[in-house]
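Only the shape, not the letters, is given here:
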């Protein structure tokens, strides 16, 4: 018997602001910097890259580049993306 597999895209399962906040919070608590940047990429895809770019005040291309595997976004960019996703950066 052949087992069929399908790609899993977590962005398709982040449907609410609460889902996105929980996902980013968990990644921030358990991952490293690159994991968090990757999580921001997933969350932005879930919400819509064009919309997040517009709200963050960056171009769509710049957003893709910043959040890519080889991207190295500035703190200011990360902060704008977090805000555009309806989240806050908090130190606890």
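Here it is on my side, so go on. The model shown is predicted, which means the values in this text are computed figures rather than measured ones. Numbering: from 1, shown residues only.

only C-alpha atoms for contact and neighbour calcs from this point on.
Will do.

Residue 52 touches residue 85, doesn't it?
Yes: at 7.0 Å, residue 52 and residue 85 qualify as touching, with contact defined as C-alpha atoms under 8 Å.

so what sits against both of those two?
With contacts defined as C-alpha atoms under 8 Å, 6 or more residues apart in numbering, the residues adjacent to both residue 52 and residue 85 are residue 44.

Give the full set of residues in contact with residue 68.
Here residue 68 is in contact with 38, 41 (C-alpha under 8 Å, 6+ apart).

quick one: contacts for the most centrally placed residue in the chain?
With distances taken as C-alpha atoms, centre = their mean, residue 40 lies nearest the centre of the chain, 1.7 Å away. For residue 40, the contact set (C-alpha under 8 Å, 6+ apart) comprises 24, 67, 81-82.

next up, a second structure to put side by side with the first:
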């Protein structure tokens, strides 16, 4: 009986934890650049799109949408996991965020 109470108590504590939100930590240019560079290393394109979405959230989605010339809903759809986003759209968003992609050998 005591084990069941401990398990129930442990479950209630874990339910109190908020989900991790990377956008809360993207507070300067250097951190954002490192975060996006790390996301680009993953072969799954959804990882990079999620990272760009987190940066957009940190900067303000409405502001990023306006600066990129996209509607807010279009921006959300473009950065959603599984989206088949065009390079042109990614470029507009990255430009509005003030970041560049670079290639090195």
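Done, it's in. Source: prediction; values computed, not measured.

what's the TM-score here?
The TM-score (TM-score structural alignment, normalised by the length of the first structure) is 0.89; 92 aligned residues with a C-alpha RMSD of 1.4 Å.

re earlier: now the residue nearest to the centre of the first structure: which helix or strand?
Element membership for residue 40 of the first structure, per DSSP states H and E: helix 33-47.

what's the mean deviation for that helix versus the second structure?
In the superposition with the second structure, the average deviation recorded for helix 33-47 of the first structure is 0.9 Å (mean C-alpha distance after the TM-score superposition for the first structure).

wait, residue 80 of the first structure sits on residue 56?
Yes: using C-alpha under 8 Å, residue 80 of the first structure makes contact with residue 56 at a distance of 4.9 Å.

Trace residue 81 of the second structure over to the first structure, please.
Under the alignment (TM-score structural alignment), residue 81 of the second structure maps onto residue 69 of the first structure.

How many neighbouring residues does its match have?
By other C-alpha atoms under 10 Å, the residues close to residue 69 of the first structure number 13.

where does it fall, helix, sheet strand or coil?
What DSSP: H, G, I helix; E, B strand; the rest coil gives for residue 69 of the first structure is coil.

ok, now which ones touch the closest residue to it other than its chain neighbours?
Distances taken as C-alpha to C-alpha, 6 or more residues apart in numbering place residue 38 nearest to residue 69 of the first structure, at 7.3 Å, with adjacent residues excluded. Contacts for residue 38 of the first structure were tallied using C-alpha under 8 Å, 6+ apart; they are 67-69.

separation between residue 38 of the first structure and residue 70 of the first structure?
Per C-alpha to C-alpha, to the nearest Å, residue 38 of the first structure is found 10 Å from residue 70 of the first structure.
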